[in-house]
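A.B. asks: Structure of the sequence below:
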Amino acid sequence: MAEYLSPGVYVEEYENLPHSMEGVATSVAGFVGLAERGTAAGAPVLILTYPEFTRKFGGYLNEAAFGEYRYLAGAVEQFFQNGGSRCYVARVLPSDARSASYDNGQLSVTAANEGSWGNRVELYFVEDSKKGLTIQVMYDDEVEEFAELNLHPESANYIGRRLQDSRLVKLQYKGPNEGEDIPLPGNPVAALLGEGNCSIRLEGGADGTKENITASTFTGTDEGPGKRTGIQAFLENNTVSIIAVPGVTIPEVINSLVAHCESIQSRFAVLDMPRDISDVRKLIEFREMIDSTYAAIYHPWIQNFDRANKKPGYFPPSGAVMGVYSRTDMCRGVHKAPANETIACTGLNINFNKGEQDILNPKGINLIRALPGQGIRIWGARTASVNTAFKYVNTRRLFIYVEESIKANTGWVAFEPNDANLWNRVRLSIDSFLNTLFRNGMFAGASPSESYFIEIGPTTMSPDDIKNGRLIMNIGISPSRPAEFVIFRITQHTAESSS
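C.D. replies: This is a model prediction of the structure:
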């Protein structure tokens, strides 16, 4: 309240409209997998295009070296090919992966992260008596240049300080031994590399082997902020809403991914099945390993061009499916089932028929099928659960969207006076948001009252709740469900029967 000390006319502005609410993003994907290069600990890395992925993480991995664990690059590419726009990537490593390095006792240089890619990193040193030392860091076509460097630790251009900005290497200058003078500006290269040398090449980098890949490689560890790995790294990300570990069908990994999604309740897992399983009973047995409304499972694998083998190959569908999720969300809305949607591929490794789908669909296995005259389409929209209330993928994802949107837009409520005025403001804000969703066709029902309800006040809070600072409200929505079974009843009509 303003303080008035002299006569006059005063104008005050006050907020009378309900707080506006915006829906959260639902189309951002998360990937966990092996890559040629890139950071393997800390927050997942944002990727906006496949070329950006190759710059930061490299390309397709070799099939002979990594087998069924090599599909991250292909999955990310297919995510963007199918309409995806944003994703985050967490790289994982075999336990025997190593960083390339160089160390001569005076100068220590290590590749920015593990992998044989570091063996192609070279550093060129050029001395200039006027401008100081210049270092060029080269990796394939990528070049970083650091000019006017020196070896004095107190200088702003100290070599160890300036090269902290390098994306390719970590450099440490150990300096002269105790009692020795700091090298003069005229001989920095000789001081670093010895007389007659002007370049170095890193060596000893290793990608690791598939024999040293286990379930824990993907499930990761939680050693605190900045040190989390694998699936656990996504605890540092609040944006990703769909997530996959492409091609990895180890039961421990699948259960860990599903448990991660169920724990945070704002993320949905897209799962693959083992590539060559075609027997219906074995597929059902694999599917029954989990029961969660926060996951969906897809089969069979899809055919696309394999950049590593330079010929068509089969890939797990999860990356492409998440691209379809993203495309459907952006074009139609999260309430639309991501099914009966084309998927960008040239074939399937198994062609299931209608009879087999009649068995698999009720079990929550979403098939991808080649349909005559319609192309290759996702032909299922079930969650991997027996819970009929959340039978469909879009139902669970719609609830995630509504819950997270309300959570993200009601932070202003904290520490406000918990009285009827606040209850009314909160109700108006949420009612406005839900009414917009109703008008966009996201709910079933012919009117708002049939589509959702909001309860807040004495019916939802006791005096004890209010005394203890609890604001409680009940919200119910009626989600639209897909027309999974389209039935036409046709009878013969003759002129005689109509007379």
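A.B. asks: going forward, measure contacts between C-alpha atoms and count neighbours the same way
C.D. replies: Will do.
A.B. asks: how long is stretch 12-19 end to end?
C.D. replies: Stretch 12-19 has an end-to-end distance of 19 Å (criterion: CA to CA, to the nearest Å).
A.B. asks: Mind listing what's buried along that stretch?
C.D. replies: Neighbour counts using 16 or more other CA atoms under 10 Å place H19 of stretch 12-19 among the buried residues.
A.B. asks: any idea how far it is from the chain center?
C.D. replies: When C-alpha coordinates are averaged (CA atoms, centre = their mean, to the nearest Å), stretch 12-19 and its chain have centres 38 Å apart.
A.B. asks: Can you name the residues in contact with it?
C.D. replies: Stretch 12-19 is contacted by residues R425, V426, L428, S429 when judged by CA atoms under 8 Å, 6 or more residues apart in numbering.
A.B. asks: do the same with stretch 267-280
C.D. replies: Under the contact criterion CA under 8 Å, 6+ apart, stretch 267-280 has outside partners 240-249, 254, 257-258, 261, 283, 286, 294-301, 316-318, 321-322, 349-350, 356, 359-360, 397, 400.
A.B. asks: For ChimeraX, write the select line for the buried members of those residues.
C.D. replies: Of these, the buried ones go into a single ChimeraX selection, burial set by 16+ other CA under 10 Å:
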select :240,241,242,243,244,245,246,247,248,249,254,257,258,261,283,286,294,295,296,297,298,299,300,301,316,317,318,321,322,349,350,360,397,400
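A.B. asks: Would you do the same for the sequence below? I want to compare the two.
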Amino acid sequence: MSSFLTPDVYTEEVPVLPQSVAGVSTAVPAFIGFTEKALKNGKSVSNNAIRISTFLEFREMYGGAQKTEFEVLINDDEQLQKLTATPPTSTLYYAIDLYFKNGGGDCYIISVGSFEDAYNKQAFEDGLKILSKEDEPTLIMLSEAAKLPANDYHAICQQALAQCADLKDRFCIFDIKKDDEEANEFRNGIGTNNLKYGAAYTPYIHTSLNYIYDDQDVRIINLSSSSDTATFEVVHDGIRITYAGDISEEPKYRINGGSGDTVEFSVSPSKLLTISNVPTEGIAASDLLDAWTAFDNKGDFDIEIVTENTQITATPGTGGQEISKQGGSEGAFTLESREGTALYSKIKSELAKETIVLPPSSAVAGIYATTDRERGVWKAPANVSVNSIIGPVVKISSADQERLNVDVTSGKSVNAIRSFIGKGTLVWGARTLAGNDNEWRYVSVRRLFNMIEESTKKASHFAVFESNDATTWLKVKAMIESFLYGIWQQGGLVGSTEEQAYFVNVGLGKTMTQQDILEGRMVVEIGIAAARPAEFIILKFSHKLQEV
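C.D. replies: The predicted structure follows:
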């Protein structure tokens, strides 16, 4: 009550309208991966969660794509015989592009390193720790982590699910490559905890996005060179072994296991390169290269790293493996050296046809955003066409999907990306990993609860330290009921009346005891009847008898 001491006319504004709940954003993914750079206003933002709104922002802040290397085989008539791409390790650039092309909006980027940094489990664990401190992201994207060894990827997925269960405001989208064996491996590795907070999609998708490359990274080899000398090469795990010698020679190599402290090399007169003492678990490509550099009697052999941060393992058997002939010594050159020629144009035309294969999660995240924006978070993000793709790398039939959609052993459902004649490629599944759970079986139900829980939690902050009495209870109850009424009107809740769609209870003797009030607890019970998708539509037909 105000104190009036001086005669005058006073005005007071009396609040009569209740507080309101503002729905939080529901489809704000956070991508974790490696980028060319991480600079904002000239300062490094590596290992920080940065919000972006467009693909242009991503390119300006994080740079371009990791370049792709190509090998083109031609004959003396300059006819293309074979074209092979060495895909980049990091595909985050392409994933972000695909996300925006499928209707994605604002998202967060967590760059855990550059293309030269170690691609390992620890980097993604650090990225998840950074993400745990951010409030706005609602989707965790781990498509880059899917390139890790299976055990490491599954461990990262488990940590992401645990973060979702802890914060209760986010959801995971996982990738599984393409076949039943990998799906079962994922089911075995993911465990049984917090499955309602994640969904898995398969198979990978063949996009319409072109590889990004430099002309000097396109190596052209003339297989029919008439030179007396030749180049030979083979790629083993992450290294390329090359040999330069007489065109009639047949060089070989072998990699033997052992228990010695250091890797050893030897070159025999028969042109056999032997690498010995390779540990059972393998040796890092960089360590093997260091040992090779210190070796003096290399002969005509050489070794270089093709893929960073890989483990080189021993080859079975005692005989040597052949190193393929790549053409005469005059027959290897780069595309850059043939600029302006007919061969240059011919190869550029063929390279334009090469498109990249990506995990489906980035496209699915874009579909989540589009569905939420156009229909609402309660609409299942399925039966929606995927943009900027040619199709799934593996066609899944209805019989195949039965084993993915319903897992009788562990109940872990996997959603399929399927191609249909006349419709294109659609997301054809809407289940969480808790596929046998009657409460949390569907993605839309889990994400609707996430949205309502987070929205009401934030809107209820005004009541903290207010008097724990009927006046405050009524304000909170009215606020939440008004919010749920709006969702019911939009079709997010089922029921012909408000009472059937939701309830909000608060009060002494209803949700609280006198002891609760003494200890400062205000307990509000909220129940909602979430709309569930019609996953199985059954049409029953019968003969109708003729009526006389």
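A.B. asks: Provide the TM-score value for the superposition.
C.D. replies: Scored by TM-score structural alignment, normalised by the length of the first structure, the superposition of the two chains gives a TM-score of 0.71; 371 aligned residues with a CA RMSD of 1.9 Å.
A.B. asks: closest to T54 of the first structure among the contacts of stretch 12-19 of the first structure?
C.D. replies: Checking those against T54 of the first structure with CA to CA, the nearest one is S429 at 43.4 Å.
A.B. asks: Looking for the alignment partner of that closest one in the second structure.
C.D. replies: Here S429 of the first structure is matched to M479 in the second structure, going by TM-score structural alignment.
A.B. asks: what do you get for Y4 of the first structure?
C.D. replies: Aligned counterpart of Y4 of the first structure in the second structure: F4 (TM-score structural alignment).
A.B. asks: From V14 of the second structure, how far off is its match?
C.D. replies: Distance, F4 of the second structure to V14 of the second structure, using CA to CA: 17 Å.
A.B. asks: try S482 of the second structure
C.D. replies: 21 Å.
A.B. asks: if we can go back for a sec, which SS class is the match of Y4 of the first structure?
C.D. replies: Three-state assignment for F4 of the second structure (DSSP: H, G, I helix; E, B strand; the rest coil): coil.
A.B. asks: Same check on the one 4 residues further on?
C.D. replies: Assigned by three-state DSSP, the conformation of D8 of the second structure is coil.
A.B. asks: residue nearest the centroid of the second structure?
C.D. replies: In the second structure, the C-alpha nearest the mean C-alpha coordinate belongs to S143, at 2.2 Å (CA atoms, centre = their mean).
A.B. asks: ok, now how distant is it from L56 of the second structure?
C.D. replies: Distance from S143 of the second structure to L56 of the second structure, by CA to CA: 21 Å.
A.B. asks: Could you do T274 of the second structure as well?
C.D. replies: 50 Å.
A.B. asks: When those two are compared, which one has more neighbours?
C.D. replies: The neighbour count for T274 of the second structure versus L56, taken as other CA atoms under 10 Å, is higher for T274 (16 against 12).
A.B. asks: ok, now which ones touch that one?
C.D. replies: Residues counted as contacts of T274 of the second structure (CA under 8 Å, 6+ apart) are Y253, R254, I255, N256, F265, S266, V267.
A.B. asks: how about the strand or helix carrying the second one, aligned to which bit of the first structure?
C.D. replies: What that stands for is R254 of the second structure. Here R254 of the second structure, judged by DSSP states H and E, is contained in strand 252-257. Across the first structure, nothing matches strand 252-257 of the second structure (TM-score structural alignment).
A.B. asks: which helices and strands does the helix or strand that that strand is followed by pack with?
C.D. replies: Counting by DSSP H and E, the element after strand 252-257 of the second structure in chain order, helix or strand, is strand 264-267. Helices and strands touching strand 264-267 of the second structure, by 3 or more CA pairs under 8 Å, 6 or more residues apart in numbering; DSSP states H and E, are strand 272-278.
A.B. asks: In the first structure, what range does the strand it packs on match?
C.D. replies: Using TM-score structural alignment, there is no partner range for strand 272-278 of the second structure in the first structure.
A.B. asks: Return the angle between stretch directions for that strand and strand 252-257.
C.D. replies: Interaxial angle, strand 272-278 of the second structure versus strand 252-257 (axes from the mean of the first three to the mean of the last three CA atoms, to 10 degrees): 10 degrees.
A.B. asks: next helix or strand past strand 272-278 of the second structure?
C.D. replies: Next helix or strand after strand 272-278 of the second structure toward the C-terminus (DSSP H and E): strand 283-284.
A.B. asks: Quick check: T68 of the second structure touching T89?
C.D. replies: No - T68 of the second structure lies out of contact with T89 (CA atoms under 8 Å); the separation is 9.2 Å.
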